[in-house]
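[1] prediction below, plus the sequence it came from.
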Amino acid sequence: MKDLIVHVESSARCTARIEYAARMARRLNARLAGVYALQAPVMPLDDGLLQGLEGAVTAPESLEYNAQISHAEGEAAEETFNRCVARHAVAARWRTMAGGAADVMIAYARFADMAIISQAHAGGEDIAADVALRAGRPVLVVPHTERLSAAADHVMVAWDASREAARALHDAMPLLRAALRVTLLSIGPAEKMPPGVDIVEHLAAHEVQVESEHDDGGERDRGSCLVARTAELGCDLIVMGAYGHSPLRQRVLGGTSSYVLKHMSVPVLMSH
């Protein structure tokens, strides 16, 4: 992985995400692009007048004011990004595009090896599912924690021999090779699990030594089992397939993927 992008916006949580991305880029000897979605100003839906503090403000004037605010926020976000990458001596670029955050990240992800975004929070925009399912590139979702290690020393790989799991595993290969320990976890009834020896041998051919585990899940669903086992083993990264479907043309993550993204405490690399 030599080309990473990170979603940059004006929230208070953004700095921690950029810091994590910069440390990851430094670890992988990769360059990092900050991607900012420039929101188009919206024409007020009224009779053409907005009552402001200084009196009547016409809709076009309001439109210009909103555009100025948007550009100012973008400049502040760029300054934050530049400060973070400078601290880590990472080769960096800055990219902006008008549009929604998910669409802009998807556009730039297709020219990158991995996109780094944040876990959704209450009241905020959730772009993780959209980017993971539409970008065609691996997405690294960062949890809402003040400071995270980008070491990825112990990686948990969720494995069920599906297309999505295979894609995620191979997308994560540079991180797996750099890890000190890799655990391959299969969850579900033993009779329904694929033989683990072939994937273990395949990873060994790529110089990745893994510990293969099976958990029947018991009364827990796969998502809760994966999150719990990750915590029990002290893993600092989860690698998993992004499973989804498209009801009414809207991309929606499946139950396991959604559960993990909601309850994650370590970064999650997802591929679809």
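    Perfect, I can see it now. Numbering: from 1, shown residues only.

[2] every contact and neighbour count from this point should use C-alpha atoms.
    Will do.

[3] where do the strands sit along this structure?
    With DSSP state E as the criterion, the chain has strands at 3-8, 31-38, 49-52, 55-58, 92-98, 114-118, 139-142, 154-158, 181-187, 210-215, 237-241, 244-245, 252-253, 268-271.

[4] would you reformat those as TSV and include distance to E75?
    Formatted as TSV, the strands of the chain follow (distance: least, Cα to Cα, whole Å):
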stretch	distance to E75
strand 3-8	11
strand 31-38	10
strand 49-52	25
strand 55-58	25
strand 92-98	10
strand 114-118	19
strand 139-142	23
strand 154-158	36
strand 181-187	40
strand 210-215	45
strand 237-241	32
strand 244-245	35
strand 252-253	33
strand 268-271	29
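
[5] put this next to the previous one:
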Amino acid sequence: MTIRKILVPHDGMNDSTPALVAAAALARRFGAEVEVFHPRLDPAQTAAMMGVGTPAVGLELLITASEKEARLREDKARAAFDAFLPQAGDAVAARFVTRTGPPEALLASAGRLADLTILVGGSRDHESLLDSLVMATARPILLVPAGAGGDLAGPVVVAWTDALPAARALRAGLPFLAGTPVHVLHVGSARDTANLPEVGRYLGLHGVAATTEVLDPGTGSAAAALIARAQALGAGLLISGAYGHSRLRELVLGGTTRELIQSCPLPLLVAH
């Protein structure tokens, strides 16, 4: 897989600077275009949803207020893009795109035509958006913590289970594995290697020399074991499949994906 288009959603409210910094670094690395996408709220639709049962005069006031809010958010998103351009440099092709309509539907449509979408961690809005996009786009999502560096420097850790989400994440992560130490980790018992030797051989066919390791989580969770080992290895990126169980089950009972999204202190690349 080659990365030629990177999507950075910007809602005009949350700070997307860490995602933009990462996008610029990765665009230079892969020769990719960066698209900053702002889903513009439809004032009439927003007012209609807020003003059910409201008299006509009140509805007009709601539409006016919604239009003002939509313009304000678009202006903030465009200002962030304008500030991003000199930081990205002339070598990075970038464009600002805005569309009007339901944000999640617009971003899902845009994400399907991107090779990578980058979001900022630590925000419930972005966590919800990641949940939506990872399922709706069939494309990898990079979650960048607010304090992380944009270059993703350091070894790469791949969380492996012998299941479809992990296999898709591994393939999506191949561009990130070139020229850096790679460690493939499986959380389980010593008897359960989850086909790790074949994972190492597969990566070798792609020119990637990787070490493989089985982690015993002890009394902790799989996510905690992965994060601890990744930090011990000085990793700059963790790659993982997303939602091997259903999203509802993980939301109610918890799960590795949910814990990684909420707790991982380093950049996290996920795919489903």
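    Sure, I can see it. As the structure is a computational prediction, the values presented were derived from the model and not from experiment.

[6] hang on, the earlier thing: okay, the strands of the first structure in a markdown table with mean neighbour count next?
    Output for the strands of the first structure, formatted as a markdown table (neighbours: other Cα atoms under 10 Å):
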| stretch | mean neighbour count |
| --- | --- |
| strand 3-8 | 25 |
| strand 31-38 | 23 |
| strand 49-52 | 13 |
| strand 55-58 | 12 |
| strand 92-98 | 15 |
| strand 114-118 | 26 |
| strand 139-142 | 26 |
| strand 154-158 | 26 |
| strand 181-187 | 21 |
| strand 210-215 | 15 |
| strand 237-241 | 27 |
| strand 244-245 | 16 |
| strand 252-253 | 18 |
| strand 268-271 | 28 |
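
[7] nearest to L175 of the first structure, out of those?
    strand 154-158 (8.3 Å; Cα to Cα).

[8] contacts for that closest one, please.
    The contact list for strand 154-158 of the first structure (Cα atoms under 8 Å, 6 or more residues apart in numbering) reads 165, 169, 176, 179-187, 226, 230, 234-241.

[9] mean deviation, that strand versus the second structure?
    In the superposition against the second structure, strand 154-158 of the first structure averages 0.5 Å from its aligned positions (mean Cα distance after the TM-score superposition for the first structure).

[10] what's the counterpart of R112 of the second structure in the first structure?
    Under the alignment (TM-score structural alignment), R112 of the second structure pairs with R110 of the first structure.

[11] relative to D103 of the first structure, how far out is that match?
    Going from R110 of the first structure to D103 of the first structure by Cα to Cα, to the nearest Å gives 11 Å.

[12] what segments of the first structure are helices?
    With helices called from DSSP state H, the first structure shows them at 14-28, 59-87, 101-109, 128-134, 163-171, 173-178, 197-205, 222-233, 255-263.

[13] between those helices, which one is closest to P44 of the first structure.
    Smallest distance to P44 of the first structure across those (Cα to Cα): 6.2 Å, for helix 59-87.

[14] residue contacts, P9 of the second structure?
    Shown in contact with P9 of the second structure (Cα under 8 Å, 6+ apart): S16, V36, F37, H38, P39, L107, T117, I118, L119.

[15] please pull up the equivalent of the fifth one in the first structure.
    Aligned counterpart of P39 of the second structure in the first structure: A37 (TM-score structural alignment).

[16] that match touches V6, doesn't it?
    No: counting by Cα atoms under 8 Å, V6 is not a contact partner of A37 of the first structure; they are 11.4 Å apart.

[17] check contacts around the equivalent of A165 of the first structure over in the second structure.
    A165 of the first structure maps onto A166 in the second structure, with residues paired by TM-score structural alignment. For A166 of the second structure, the contacting residues are A159, W160, S240, G241, A242, A271, H272, by Cα under 8 Å, 6+ apart.
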